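one predicted model, sequence on top.
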Amino acid sequence: MVEVWLPYGETEVCVRIPTANLLDIVEPKKMDGKNPQVEIKNALQNPVGTKRLAEIVKPEAKVTIVLKDSGVSANQMLISALMEEIGSAGVNENDVTIIFAYDPIRDSHLYQKSPMLGEELSARLRVVRHSCEADWQVSVGKTSNGIEICLNKLFVEADVKILAGPVEPHPIAGYGGGYEIVLPGVAGLDSIREVFRLGIDGKAVKGNLEGNPVHDEMVEAADLAKVDFTLNIVRDSNLEIVKAFAGNVNETFEKSVRLAEEIYRIPVENRADIVFVSPGGFYFDNSLQEATVCLDGALEIVKRGKAIALIAECASGFGDKEFFEVLSKFRNLRELRRHLEKKFTVPGLMAYRLIKVLQQVNLVVVSVMPEYYLSRILKLKIARTANEAYRLLADTFGNRGKISFIPYGNLTVPFIKT
């Protein structure tokens, strides 16, 4: 027997299977650890495609930093480094505003509650969380597709606009960070919905930028916003910073994605009969809505009609109300697509993608969520433990089935070698 450990909330769970059944463990590449603070400082001192931030800002400038949440520790490192660079140019801390970017993939209630910067920085600096439904959005123009882009007024009216955060696989935009920090990060709800409506397109998938209509709109939105400077980080599966890139938004994103693909894009030889996938533990599996992001990767390497076991704690439940409502009401993709055309929401799109998975494979969910909601209302198959899920699937698909594991599903972009 072989034991495979999968992240589950803030802990791990073990799956025991016969050694002969193990096909593959698919996970991001290991990278040499570096001092993250040194990496960030080096990036700021050697920006690409633009001058140093300390040369861009003026002492009297009003500066806005939009930060995509990457955990309190990484957030603190990014903001501390940026404040040091800005401060060296004589900018007063009172003239700096930090906006935490909105992410519609995450449960909106968790976004409002989760800690972001820690007490010391939060007390010193002006920190706000972007609300996509607030009335302080202003238009910066339209994209080539005619979508009006409305952004947070604090951001638009700043003298210097800075973006900061991780570049990682994104379930709809291909890769998040960079442009995504503008839209949806500081965008109005109507703009977000019009852009993410394009996410039904088959090219709007994790790890793909080419021909991805959502990514293309995000690029145009960032161009309309006139971003002055960007600080990106790329992390490994342990969420440790591997490299930082700073400078022009386009060039830093390109360099960041190149490294991200080296880490997260993983070739796989053969498809499995069963795939066990974890989003990667906390904070990727807070809710079912967030956890389902990892299923597209599992779908890439499982045989059609076979099985996926989703190992996700989901301590906060389903996610947004629209996600639950769509799942409980629809099972026909054509009907749901018509519904989304009339009443689009991003949680509804996430539900659409989950239903699409359910029509292609057998899905078993291991979580702490009540059985009543999962099995009776949503009609999902459940198991209490990962080992119970294995026994259930082995009984259904045979004891000789080949099994693959994806421990960090939200950060892994597996593909079958051709």
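Structure's in. What do you need? Numbering: from 1, shown residues only.

C-alpha from now on. contacts and neighbour counts both.
Noted.

and residue 287, how far is that from residue 324?
Per CA to CA, to the nearest Å, residue 287 is found 11 Å from residue 324.

between those two, which is the more surrounded one?
Higher neighbour count among residue 287 and residue 324: residue 287, with 24 against 20, using other CA atoms under 10 Å.

could you find the closest non-adjacent residue to the more buried one?
residue 314 (4.2 Å; CA to CA, 6 or more residues apart in numbering).

next: residue 196.
Residue 196 sits nearest to residue 214 (CA to CA, 6+ apart), 6.2 Å away.

quick one: distance of the helix or strand that contains the one you found to the chain centre.
Element membership for residue 214 (DSSP states H and E) is helix 213-225. Computed by CA atoms, centre = their mean, to the nearest Å, the separation of helix 213-225 from the middle of its chain amounts to 17 Å.

please report the distance of the closest residue to residue 61 other than its chain neighbours from residue 272.
Take residue 61 and drop its neighbours on the chain: the residue closest to it by CA to CA, 6+ apart is residue 159, 5.7 Å away. Applying CA to CA, the value for residue 159 to residue 272 is 53 Å.

and here is the other one:
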Amino acid sequence: MEVKIPYGKNEYVPVDIPEKNLIGVFDVEEKEKIEDTAGAVKKVLENPVKADSLKKLAEGRKNAVIAITDHSRPNIEKIALPIIVEMLNEAGLENDNITVMIGPGSHRPAYEEEVKDKLGSVYEKVNYVCHSAFDSEMVDLGETSFGHPVKINKQFYEADLKIALGTVLPHPFAGFSGGGKMVSVGVASDETISSTHRPVIVDNPQASFGIVEDNPFYLSSLEMAEMAEVDFLINGVMNEEEELFYVQAGKVEEAHRDIVAYVRDMFEVKVPEKADVLVVASGYPKDSNLYHVSAMGVCAVAGSAVKYPCVDKGARLIMVSPMEDGIYNHVFYDTLAKYESPEEVVNVVGAFEEFEPGHHRAYGVAQVLSDHEVVMAQSYLEKDVFEKIHMSYADTAQKAVDQALADFGEDARIAVMQYSHRMIVKYDPEVK
């Protein structure tokens, strides 16, 4: 049976898997998309949750900073920013006093073309700046009740009106992206980011995909947003085609929890039996580099962030992604490459006192590698790049599947996960 594996933007790789071996091809079941996206955004800005309308909130303010996500997230900004800027103008704010701040967390700075794509029609109208977790001037707001230091971008904090704009997807530690994560990661310092990504958080069973209840990462992020005095949140739910399914605005916690309640079941993917082999496509835009594939491919289907995994120890994970942008984060890569085994990485990094962004990813991936063989298939990266970090490589996805069938035998059970970056994978034997 031919199965199409998502590979980059709007492309697929065909793989033949015997029907008798195939558990299923899994993806989220999307809800009805919104046709009038601009109208939907305008409606929630005028009728937000537990907050005044954006226009009323902006009246009398001297300036505004709108924090947005980077290129690695769906582009709700292109839809929402023109409407937001128009409302701010109507409230009396001129474009010279409006700044869009790209909040990439510890990711690389945005390229100019990416900024143009994100800002769309407001690119030449308003100011924009890219936050750096390492170089931007920060303000120290103290600590959350969880002991996490709150050091965030000073320009954002000192803005008279602070707006956070982004999308909501399953997240390995926060449960879901969006919400307070714009402050705890997006416009935060490397010290703040590192503090919320330490093993004590990674290993917490509540700090998992799709869980916000008693989740220390999620709750600490909400505290940070409150300490930063964020005035207004706009979050939406989009797919890889950037179709909009839901949008909400208002106070950070209330608006975000409303979205989570709406989309949790959409993202949940139930698998009826345990697989010997998982063929996984993290999916665009999370398949362009090794760092993101490791997070939203490898760690999206196995490891501590997956509450009810559909694989047992010894299963093989085949990742099918181009990774044309390379390694991306060298702290992550060099940490995995430095030690003789994944088990050593877990033990050593787990005891680190000094933590940098990227150490958490090495720690999480090493946990998975301790239990599973990970095969990277059909990547632009060379074979030795993966072998240095305890992974295997196959020239094509088909070769990887054929080898798995040879190794696991004629009764091997195989599941295909499409767009794992938006899944909450859950083993559920009651599913028919």
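Ah, there it is. What you see is a predicted model, and the numbers here were worked out from it, not measured in a lab.

show me what contacts the residue nearest to the spatial centre of the first structure?
The first structure has residue 170 as the residue nearest its centroid, 4.8 Å off, counting by CA atoms, centre = their mean. By CA atoms under 8 Å, 6 or more residues apart in numbering, the contact set of residue 170 of the first structure is 176, 205, 206, 207.

mind redoing it with 7 Å?
For residue 170 of the first structure, the contact set (CA atoms under 7 Å, 6 or more residues apart in numbering) comprises 176, 206, 207.

of these, which is the most crowded?
Counting neighbours by other CA under 10 Å, residue 207 leads the contacts of residue 170 of the first structure with 27 neighbours.

what's the nearest residue to the residue mapped onto it from the second structure if we skip its chain neighbours?
In the second structure, the residue matched to residue 207 of the first structure (TM-score structural alignment) is residue 210. Spatial nearest neighbour of residue 210 of the second structure, chain neighbours left out: residue 175 (4.3 Å); criterion: CA to CA, 6+ apart.

counterpart of that neighbour over in the first structure?
So, by TM-score structural alignment, residue 175 of the second structure is matched to residue 174.

list the contacts for its match?
204, 205, 206, 207, 208, 209, 215.

how close does it sit to residue 203 of the first structure?
Residue 174 of the first structure is 9 Å from residue 203 of the first structure, by CA to CA.

likewise residue 209 of the first structure?
8 Å.

one more: residue 83 of the first structure?
Taken as CA to CA, the span from residue 83 of the first structure to residue 203 of the first structure is 38 Å.

try residue 172 of the first structure
Applying CA to CA to residue 172 of the first structure and residue 203 of the first structure gives a distance of 9 Å.

swap in residue 355 of the first structure?
Residue 355 of the first structure sits 18 Å away from residue 203 of the first structure, taking CA to CA as the criterion.

if we can go back for a sec, which residues does the residue nearest to residue 61 of the first structure contact?
Applying CA under 7 Å, 6+ apart, the residues near residue 159 of the first structure are 61, 62, 63.

quick one: which of the residues you listed sit in strands?
Cross-referencing those against strands under DSSP state E gives residue 63.

and the biggest strand by length in the second structure, what does it pack against?
Across the second structure, the longest stretch assigned as strand under DSSP E is strand 311-320. Here strand 311-320 of the second structure touches strand 275-281, strand 373-377, going by 3 or more CA pairs under 7 Å, 6 or more residues apart in numbering; DSSP states H and E.

just the strands from the stretch 201-350 of the second structure, written as ranges.
For the stretch 201-350 of the second structure, applying DSSP state E, counting those that start in this stretch gives strands covering 232-238, 244-250, 268-271, 275-281, 311-320.

can I get those strands in a markdown table including mean neighbour count?
Shown next, in a markdown table, are the strands of the stretch 201-350 of the second structure (neighbours: other CA atoms under 10 Å):
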| stretch | mean neighbour count |
| --- | --- |
| strand 232-238 | 25 |
| strand 244-250 | 24 |
| strand 268-271 | 22 |
| strand 275-281 | 26 |
| strand 311-320 | 22 |
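
quick one: closest of the ones you listed to residue 29 of the second structure.
strand 268-271 (8.2 Å; CA to CA).

give the aligned range of the closest one in the first structure.
Counting by TM-score structural alignment, strand 268-271 of the second structure corresponds to 265-268 in the first structure.

can you give the distance of that stretch from its chain's centre?
19 Å.

do stretch 100-115 of the first structure as well
That offset, for stretch 100-115 of the first structure, works out to 12 Å (CA atoms, centre = their mean).

residue 210 of the first structure: neighbour count?
11.

what's the answer for residue 343 of the first structure, then?
Around residue 343 of the first structure there are 10 residues (other CA under 10 Å).

what's the answer for residue 418 of the first structure, then?
6.

having no further points to raise, I will conclude here.
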